[in-house]
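Peer 1: Structure for the following, please:
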Amino acid sequence: MTSSEASLLARLSLNQETIRQWSLPELADGCARAGLRGVGLWRAPVRAYGPRAAARLVRDAGLVVTSLCRGGFFTAEDPAERRAALADNRAAVEEAATLGTGTLVLVSGGLPPGSRDLPGARERVADALAELAPYAAERGVRLALEPLHPMYAADRCVVSTLAQALDLAERFPADQVGVVVDTYHLWWDDTIDAQLARAGGPAPTTGAEAVPGRIAAFQLADWITPLPEGVLLGRGQLGDGAVDLRRFRARVDAAGYRGPIEVEIFNPSLWSRDGAEVLTEVIARFTAHVA
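Peer 2: Below you'll find the model as predicted:
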C-alpha cells in the first residue's frame, strides 16, 4: 500500500446502515478491530441505546462519530407539523452534540400531500434552517443539507442537486450550514465538478484566513442497475456499478475537503451476510476503487 492509499484509508468511516445487522457494541468493536477510526451513526439505534452510553461506547473503542443521520423533513405546510419537525430537529442537534459529532445530516422532506409547489417547499426548508442554524452552532453542531437523487423529490427530498443545496446553504454562515456530497445521489450530474469547486469556497488571499468550505460530509455508494430493492434500498457495493468513485473522490479532495469518507450502502444483500466479512470487503473495495 502506498502512503497516499494509507492516508486515504485513515479517512474511511463506516456508516452504520452499511452493516445494519450489527448492534452498536458490535459496530464499535468490529470497526476498532478493523483499524477504522470513525463511524457514522443513525438516530434510532442511538436513542434505543442511549446517546450518552453510545458516546461512551464509541469513545472507549477509540473511534469518533463522523456524522449523525438524520434530521430534516421541513416541508410540511401545517403549522403544528412544522413545530413538531423543529422540535425533533432540536433534539437531533442535542443528540449530535452528546455524541461529539459536529455534523448533523439533514434530508429536506418531500412535497406535502397534494402539493406541486417545489419552490415553496424549498423556501420552507430555508425557513427551518434559519431557526435551527444558530441553535446548532451554539452546541458545536453544523447542519449538513443532503441533496438526494431526483427520483426522491416527490416524497422524500425536494433538494435534488448540489446546486440547489448550495443555494440554500449559502444563505447562512459556512460554519453553520454545509452540504453532504453522496456519490449515489450526485454521480449523474454533469455540473458536479463546477458545483464541487463552488462548495470548496474561495481560496484565501495572502495573509487572510481560509474561508470554511461548504462540504460537511462525503459519502460513498455505487449505482447499480436494475435497482434490486427499489429506489431506497438499491445502493451498490463500491465498484459494482456505474460511478467513477476514484475520480469523484479526487474532485472532492480538489475542492479542499479533507474530512472523513463514509461508506453508506443500503442493501439487504449486505445485511444478510456476516458483518465482519462485509467490512473486510468494504475496506478492500475502498482501496481498489477509491484510494
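Peer 1: make it CA atoms for all contacts and neighbour counts henceforth
Peer 2: Fine.
Peer 1: from the chain's centre, how far out does stretch 154-169 sit?
Peer 2: Its chain's average C-alpha position is 14 Å from that of stretch 154-169, according to Cα atoms, centre = their mean, to the nearest Å.
Peer 1: what distance separates the start and the end of that stretch?
Peer 2: Stretch 154-169 stretches 21 Å from its first residue to its last (Cα to Cα, to the nearest Å).
Peer 1: Could you also give me the structure for this second sequence? I'd like to compare it with the first:
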Amino acid sequence: MSARPLTDFRRLSINDATTKVQWTLEEEIRGYAELGIPGISIWRDKLAECGVAKAAALLREHRMTVTGLCRGGMFPAATAAQRQAAIEDNWRAIDDAAALEAQCLVLVVGGLPPGSRDIIGARQMVLDGLHAIVEHARQAGMPLAIEPLHPMYAADRACVNSMAQANDLCDAVGQGVGIALDVFHVWWDPMLEAEIRRAGKSRLLAFHICDWLVPMQDMLLDRGMMGDGVIDIPLIRGWVEYAGYAGFHEVEIFSAHHWWKKPAPEVLEVCKARYLSVV
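Peer 2: Presented below is the predicted three-dimensional model:
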C-alpha cells in the first residue's frame, strides 16, 4: 500500500530542528519561503529567541503554515509542585501555538522522574497532565498531538512509546487530543498499520519524516536524511493517507554529526530532492 509518488512541494514542511544550528527562526522563515517550502514546525527555544509577536508577523508576511509547535508535555515529576509547573508551562505553550495559528501543539510526554523506576506511575502522571491541560487547549482551539517516541527514550523523554499507547490516551482524554506520528520512532512496530487505522483521520494530526541509520552514532542526534536508512517511508505514508491523513509531511532531522555541519540551503535542497524521490 505504498503511497503515490509526490510531484510538488505543496505539503512539504520543515521542522526547524533540521536547521537549528545554522539559522535563527527569522532566517528559517525567510529561507524556507524563498525555497518554495510552505510549511514550518517551530521549537519553543527558537520561538523564545525571536518572540511570539515577531514570529507571527513574519509567518503571515511569508504565508507560512505552522504545522506544529514543539513541544509541550514533560508531565512526570517528583513533586506535586513540579508537576503543576509543567502543567502551567503547557498552558503557555498552548497560548503560543494559538498565537502562531499552529496546526497542533506536539507533546513529548516525559519519562521517569529522577531516581524513579516506576514507569507505570510516570504514565499515570502523563494521563493526569493531559486531563489538566485539555480544557485549556479546547478553549484555545489548539489540538494536542501526542508523539510516541522510540522505546530507547522511555526513561528520559517519553514513556509513551507506541501508537497503541497514544491511541489509548486519546480514548481516555477525548476530544482535542490526537497523535503526531514520526516514522523514526514507530517504524519498527508490528502493530503500526493497525494502530494507524485505529487512529484514523480525526486523530492523525502530524506526520514526521526522516530515516533510521545503520549504524547510528548517537541515539538522539544522528537521524538520517530520507533514503539514507532502513525505513520504508512510502509504505508508512501510504498507511496514514489511506487512513485519511491529508496534511503536511514534516521533515525533522537532528543531525549533529552531518547535516548540521552543512549550509542550511544545501540541506534544504537535499530535503526537497529526497522528498520527491524517496518519500
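Peer 1: After superposition, what is the TM-score?
Peer 2: TM-score of the superposed chains, computed with TM-score structural alignment, normalised by the length of the second structure, equals 0.95; 274 aligned residues with a Cα RMSD of 1.3 Å.
Peer 1: Which of the residues in the helix or strand harbouring residue 57 of the first structure are classified as buried?
Peer 2: With elements delineated by DSSP states H and E, residue 57 of the first structure resides in helix 51-60, which encompasses its position. Residues of helix 51-60 of the first structure classed as buried: 51, 54-58 (neighbour count, 16 or more other Cα atoms under 10 Å).
Peer 1: got it, and stretch 30-40 of the first structure?
Peer 2: Counting neighbours by 16+ other Cα under 10 Å, one finds that the buried residues in stretch 30-40 of the first structure are 30-32, 36-40.
Peer 1: now these in CSV, with distance to residue 281 of the first structure and secondary structure?
Peer 2: Shown next, in CSV, are those (distance: Cα to Cα, whole Å; DSSP: H, G, I helix; E, B strand; the rest coil):
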residue, distance to residue 281 of the first structure, secondary structure
30, 13, helix
31, 13, helix
32, 16, helix
36, 13, coil
37, 17, coil
38, 17, strand
39, 16, strand
40, 18, strand
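Peer 1: closest to residue 150 of the first structure among these?
Peer 2: Proximity of the buried residues of stretch 30-40 of the first structure to residue 150 of the first structure, judged by Cα to Cα, is greatest for residue 40, which lies at 24.0 Å.
Peer 1: Quick check: the gap between the closest one and residue 290 of the first structure.
Peer 2: For residue 40 of the first structure, the distance to residue 290 of the first structure under the criterion Cα to Cα works out to 18 Å.
Peer 1: what about the counterpart of residue 276 of the first structure in the second structure, helix or strand, and which?
Peer 2: Under the alignment (TM-score structural alignment), residue 276 of the first structure maps onto residue 265 of the second structure. Residue 265 of the second structure is part of helix 264-278 when elements are defined by DSSP H and E.
Peer 1: with the first structure superposed, average distance for that helix?
Peer 2: Between helix 264-278 of the second structure and its aligned partner residues in the first structure, the average distance after superposition works out to 0.6 Å, using mean Cα distance after the TM-score superposition for the first structure.
Peer 1: Need the residues that contact that helix.
Peer 2: Where contact means Cα atoms under 8 Å, 6 or more residues apart in numbering, the residues beyond helix 264-278 of the second structure that reach it are 5-9, 12, 19, 22-23, 31-32, 225-227, 233-234, 251, 259.
Peer 1: Narrow those to just the buried residues.
Peer 2: Neighbour counting by 16+ other Cα under 10 Å classes 9, 12, 19, 22-23, 31-32, 225-227, 233-234, 251, 259 among these as buried.
Peer 1: Can you flag which of those belong to strands?
Peer 2: Members of those lying in strands (criterion: DSSP state E): 12, 251.
Peer 1: OK, contacts around the residue lying closest to residue 156 of the first structure once chain neighbours are set aside?
Peer 2: Leaving out its chain neighbours, the residue that sits closest to residue 156 of the first structure by Cα to Cα, 6 or more residues apart in numbering is residue 110, at 4.1 Å. Residues in contact with residue 110 of the first structure (Cα under 8 Å, 6+ apart) are 73, 75, 121, 152-158.
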